[in-house]
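Engineer: Sequence plus predicted model, see below.
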Amino acid sequence: MTLRIGRIDYLNIWHVFHLLEGVCPEGPEFGYVPGHPSRLNAALASGDLDISPSSSFEYLLHAEKYELLPGASICAHAEVQSVLFLSPAPLAELPAWLERNPGPVCLTGASATSAALLKVLWSQKWGLPAPRWQEVEPGAGLATGRPFLEIGNIALRHFVHPPQGWHIVDLATEWAAWTGLPFVFAVWIVRRGLSGTAREQLGRLQAHIAAITADLEGHFEALSRLPDLPDWLTSPALLRYWRAMNYDLGPREQAGLALFGECCTRQGLLPGMPGLRWFS
């Protein structure tokens, strides 16, 4: 059988999949399904994927359906560069700007985790009045002229080449300054109820993921010069981005994930913080 693996279409994990496909190539045993986090969330929930790095919020919301791959995540201990809130006014002046310019605050539809994080920071850290939230297509935020959340490669491009007149807030930096903990944007989610054959294949995949993420630094220079990377991103900028990311799910990352779950519960986004169930 073919183990169906979700593949996030973002540079924050492109290099991991590039190396992973070298040892677990597309074929009878392993199949890769690309998509942004929200699309992969839906595919996991419908049973169309067996495992995927996907939104941590998806796990927290539907933990009864899933297991977590131990030790694996996509997280940031300080800046993340690719989960950004862009505002036409500084945060301190944003309530007045919204009063003068009535309308929504826009959320990309690509990530449930990042949308929940913005809502938590908005209320619990920044103490801003509740806005009207509106979901927009990924990449559409800038054209609205409204404050907006963007993620992924589009957000990274805004970070590297800031649009004139916009104030950029890195949400991972805000979380770390507020809590002192890493923020876990994605976890490797395993669909429960896999067959024995699929679980054996997944065990081998897990070992390769662990080996690759433990030795990423040794591959950075060569990977950053590959021709299929975007032309708007220099090699030094890409290396800075990759070095901002972390792929562990150890005690500090688990503490950050648990705190996020508690904050989402206070915000009314979750019914409660679930336990963490591990694939073994």
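Structural biologist: That came through fine.
Engineer: Going by C-alpha atoms from here, please, whenever you check contacts or count neighbours.
Structural biologist: Will do.
Engineer: now residue 181, nearest residue through space, not along the chain?
Structural biologist: residue 256 (5.4 Å; C-alpha to C-alpha, 6 or more residues apart in numbering).
Engineer: just the helices in the stretch 51-200 of the chain please.
Structural biologist: Using DSSP state H, counting those that start in this stretch, the helices found in the stretch 51-200 of the chain span residues 56-61, 94-100, 112-120, 141-144, 152-160, 171-179, 196-214.
Engineer: Could you give me the buried positions within the shortest one?
Structural biologist: This points to helix 141-144. Of the residues in helix 141-144, those buried under the neighbour-count criterion (16 or more other C-alpha atoms under 10 Å) are 141-142.
Engineer: what's it in contact with?
Structural biologist: Helix 141-144 is contacted by residues 106-108, 147-150 when judged by C-alpha atoms under 8 Å, 6 or more residues apart in numbering.
Engineer: quick one, what contacts the nearest residue to residue 79 once chain neighbours are set aside?
Structural biologist: Closest residue to residue 79 in three dimensions, ignoring its sequence neighbours and counting by C-alpha to C-alpha, 6+ apart: residue 173, at 4.7 Å. Neighbouring residues of residue 173 by C-alpha under 8 Å, 6+ apart: 77-80.
Engineer: Reformat these as CSV; add distance to residue 6.
Structural biologist: As requested, the contacts of residue 173 are exported to CSV (distance: C-alpha to C-alpha, whole Å):
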residue, distance to residue 6
77, 24
78, 26
79, 25
80, 22
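Engineer: Neighbour-wise, give me the winner out of those residues.
Structural biologist: Comparing the contacts of residue 173 by number of neighbours (other C-alpha atoms under 10 Å), residue 80 comes first, having 26 neighbours.
Engineer: Could you measure from it over to residue 220?
Structural biologist: Applying C-alpha to C-alpha, to the nearest Å, one obtains 17 Å for the distance of residue 80 from residue 220.
Engineer: can you check residue 231 too?
Structural biologist: Where residue 220 is concerned, residue 231 sits at a distance of 17 Å (C-alpha to C-alpha).
Engineer: quick one, strands of the stretch 1-150 of the chain?
Structural biologist: Across the stretch 1-150 of the chain, reading from the start of the chain, the strands by DSSP state E, counting those that start in this stretch fall at 3-8, 30-35, 51-55, 66-76, 83-87, 105-108, 133-136, 148-151.
Engineer: Show me what the third one is packed against.
Structural biologist: For strand 51-55, the contact count by 3 or more C-alpha pairs under 8 Å, 6 or more residues apart in numbering; DSSP states H and E identifies strand 3-8, helix 37-45, strand 183-191 as packing neighbours.
Engineer: Put this next to the previous one:
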Amino acid sequence: MNPVVRIGRIDYLNVWPVYYGFDLMGIPHGMTLHTAAPAELNGMLEEGLLDISAISAFAYAKNHKDWMLVPDLGIGCDGRVMSVLLVSTCPLEALNGAALGLSRESASAASLLRFFFWKRGLACMLDTRRVRSPEDLEGLTGGLVIGDAALCGQWREKFPYVYDLAELWKKDTGLPFVFGLWAVRREAVLQRPDALGQALSFLLMSKATGMKAMERICQRAAVEKGLAPETVKDYFTCLDYGLPPSHIRGLVHYFHCMEKMGFIDGAPEPVFLNSHAPGLAAMNFSDSERPVIPMQKCLSGARYQEKAAAGL
């Protein structure tokens, strides 16, 4: 049994507020921090190389029997997201048969793009690859670009059609979209509840600290990423780092869409870890307004929504 709690961090600007406490105060004793693209973190958590990590929503749907979610911690948006883009030389409706490059870095974004093609009856040739600059899509009709590359790249200079996938989802479904979640391996909860509780408490404190320092985070991001300050502020305004009931509804609907497409065997209801679970008393959810119940009675997505709406 590894005594160190291993935590995963996405290597994108969008998680800076969540990990601000780590950046400010350093990594506490008994914890390690591993930074990588979402798809890589998905695999590390699945293989037991991490205990807690930011993960793609799609990865949770595939591994929900082995993972539990941290309440009120996610990366979602109700409309545009600015950092998950389909870029193309022709309109979306004309992409049937087109060859597109598909970023290998996010399972949620890739599955979301496939959903739009499926819904519109489009059959595209998708080549999973590195997509960081327009040159990476040379010879193709377009492709999926995500993360800082989408936010910072000069995509509109080469591609006349640029679609924000979260905005498309909102238009198609009327719902918010949740790209990222934070998950914990169930076996880690059972084997090391005290250490895990301390790590989760620090993670939530880190997020709370970041939420109070957004102006400073925006200033730093503008300098380090070479973006206009107003662009950075606009970007963070798009993002929601909680999981309000509307976002849970969007997440559950996304799971059902993935089930209809045959990508997953059954749409799971999100199950959340609880601060009152045995050994997790050190966790502090004061930043949260969502309900929690004992771990042995894990809260499903549907009941979570009902209780949250009732203010319980």
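Structural biologist: Everything's here; your move. What you see is a predicted model; the values in this text were computed from it and never measured.
Engineer: TM-score of the superposed pair?
Structural biologist: The TM-score (TM-score structural alignment, normalised by the length of the first structure) is 0.88; 270 aligned residues with a C-alpha RMSD of 2.2 Å.
Engineer: hmm, back to that, just say which of the helices and strands packed on strand 51-55 of the first structure is most tucked in.
Structural biologist: Scoring these by mean neighbour count under mean count of other C-alpha atoms under 10 Å gives strand 183-191 as the most buried, with a mean of 26.
Engineer: Now it on the second structure. Mean distance?
Structural biologist: Superposed on the second structure, strand 183-191 of the first structure shows a mean distance of 0.6 Å to its aligned residues (mean C-alpha distance after the TM-score superposition for the first structure).
Engineer: Identify the residues contacting that strand?
Structural biologist: Residues external to strand 183-191 of the first structure that are found in contact with it (C-alpha under 8 Å, 6+ apart): 44, 47, 49-56, 59, 65-69, 72-77, 113-114, 172, 175-176, 253, 256-257, 260, 279.
Engineer: now swap in stretch 22-29 of the first structure and tell me
Structural biologist: The contact list for stretch 22-29 of the first structure (C-alpha under 8 Å, 6+ apart) reads 1-3, 30, 32, 201, 205, 208.
Engineer: show me the contacts for residue 86 of the second structure.
Structural biologist: The contact partners of residue 86 of the second structure, by C-alpha under 8 Å, 6+ apart, come to 113, 142-145, 162-165.
Engineer: One more: residue 267 of the second structure?
Structural biologist: If you count contacts by C-alpha under 8 Å, 6+ apart, residue 267 of the second structure has them with 61, 252, 255-256, 258-259.
Engineer: Please point out which of the residues you listed the first structure shares.
Structural biologist: Among the contacts of residue 267 of the second structure, the ones still in contact in the first structure (both residues aligned by TM-score structural alignment, their matches' C-alpha atoms under 8 Å) are 61, 252, 255-256, 259.
Engineer: among those residues, which ones are buried?
Structural biologist: The buried subset of those - by 16+ other C-alpha under 10 Å - is 61, 252, 255-256, 259.
Engineer: how near is the residue nearest to residue 181 of the first structure to residue 184 of the first structure?
Structural biologist: With the distance defined as C-alpha to C-alpha, residue 256 of the first structure ends up 7 Å from residue 184 of the first structure.
Engineer: Now do the shared contacts for these two.
Structural biologist: Contact criterion C-alpha under 8 Å, 6+ apart; no residue bridges residue 256 of the first structure and residue 184 by contacting each.
Engineer: what residue of the second structure takes the place of the residue nearest to residue 79 of the first structure?
Structural biologist: Mapped onto the second structure by TM-score structural alignment, residue 173 of the first structure lines up with residue 167.
Engineer: hang on, isn't residue 265 of the second structure packed against residue 259?
Structural biologist: Yes - at 6.2 Å, residue 265 of the second structure counts as touching residue 259 under the criterion of C-alpha atoms under 8 Å.
Engineer: Need the residue closest to the centroid of the second structure.
Structural biologist: residue 180 (1.1 Å; C-alpha atoms, centre = their mean).
Engineer: Give me the aligned partner of residue 182 of the second structure over in the first structure.
Structural biologist: With TM-score structural alignment as the criterion, residue 182 of the second structure pairs with residue 188.
Engineer: Distance check, the closest residue to that match other than its chain neighbours against residue 75 of the first structure.
Structural biologist: With C-alpha to C-alpha, 6+ apart as the criterion, residue 188 of the first structure has its nearest non-adjacent residue at 4.0 Å, and that residue is residue 53. Counting by C-alpha to C-alpha, the gap from residue 53 of the first structure to residue 75 of the first structure is 11 Å.
Engineer: And residue 135 of the first structure, by the same measure?
Structural biologist: From residue 135 of the first structure over to residue 75 of the first structure (counting by C-alpha to C-alpha), the distance is 24 Å.
Engineer: the more surrounded of these two?
Structural biologist: When residue 135 of the first structure and residue 75 are compared for neighbours, residue 75 comes out ahead with 26 against 17, by other C-alpha under 10 Å.
Engineer: Can you find the partner of that one in the second structure?
Structural biologist: Under the alignment (TM-score structural alignment), residue 75 of the first structure maps onto residue 76 of the second structure.
Engineer: That match reaches residue 246, doesn't it?
Structural biologist: No - under the contact definition of C-alpha under 8 Å, residue 76 of the second structure does not touch residue 246, with a separation of 10.4 Å.
Engineer: what's the distance between the residue in the first structure sticking out farthest from the centre and residue 94 of the first structure?
Structural biologist: Counting by C-alpha atoms, centre = their mean, the extreme residue of the first structure relative to its mean C-alpha position is residue 100, 32.8 Å from that point. As defined by C-alpha to C-alpha, residue 100 of the first structure lies at a distance of 10 Å from residue 94 of the first structure.
Engineer: Alignment lookup: residue 127 of the second structure to the first structure.
Structural biologist: Structural alignment (TM-score structural alignment) places residue 127 of the second structure against residue 134 in the first structure.
Engineer: Go ahead and confirm its match touches residue 107.
Structural biologist: Yes - at 6.0 Å, residue 134 of the first structure counts as touching residue 107 under the criterion of C-alpha under 8 Å.
Engineer: higher neighbour count, those two?
Structural biologist: Taking other C-alpha under 10 Å, residue 134 of the first structure and residue 107 do not tie; residue 107 has more neighbours (27 against 13).
Engineer: That one corresponds to which position in the second structure?
Structural biologist: Residue correspondence to the second structure (TM-score structural alignment): residue 107 of the first structure is matched to residue 102.
Engineer: who touches stretch 194-205 of the first structure?
Structural biologist: Outside stretch 194-205 of the first structure, the residues that touch it by C-alpha under 8 Å, 6+ apart are 1-3, 24, 29, 50, 280.
Engineer: which residues touch residue 129 of the second structure?
Structural biologist: Residue 129 of the second structure sits next to 101-104 when contact means C-alpha under 8 Å, 6+ apart.
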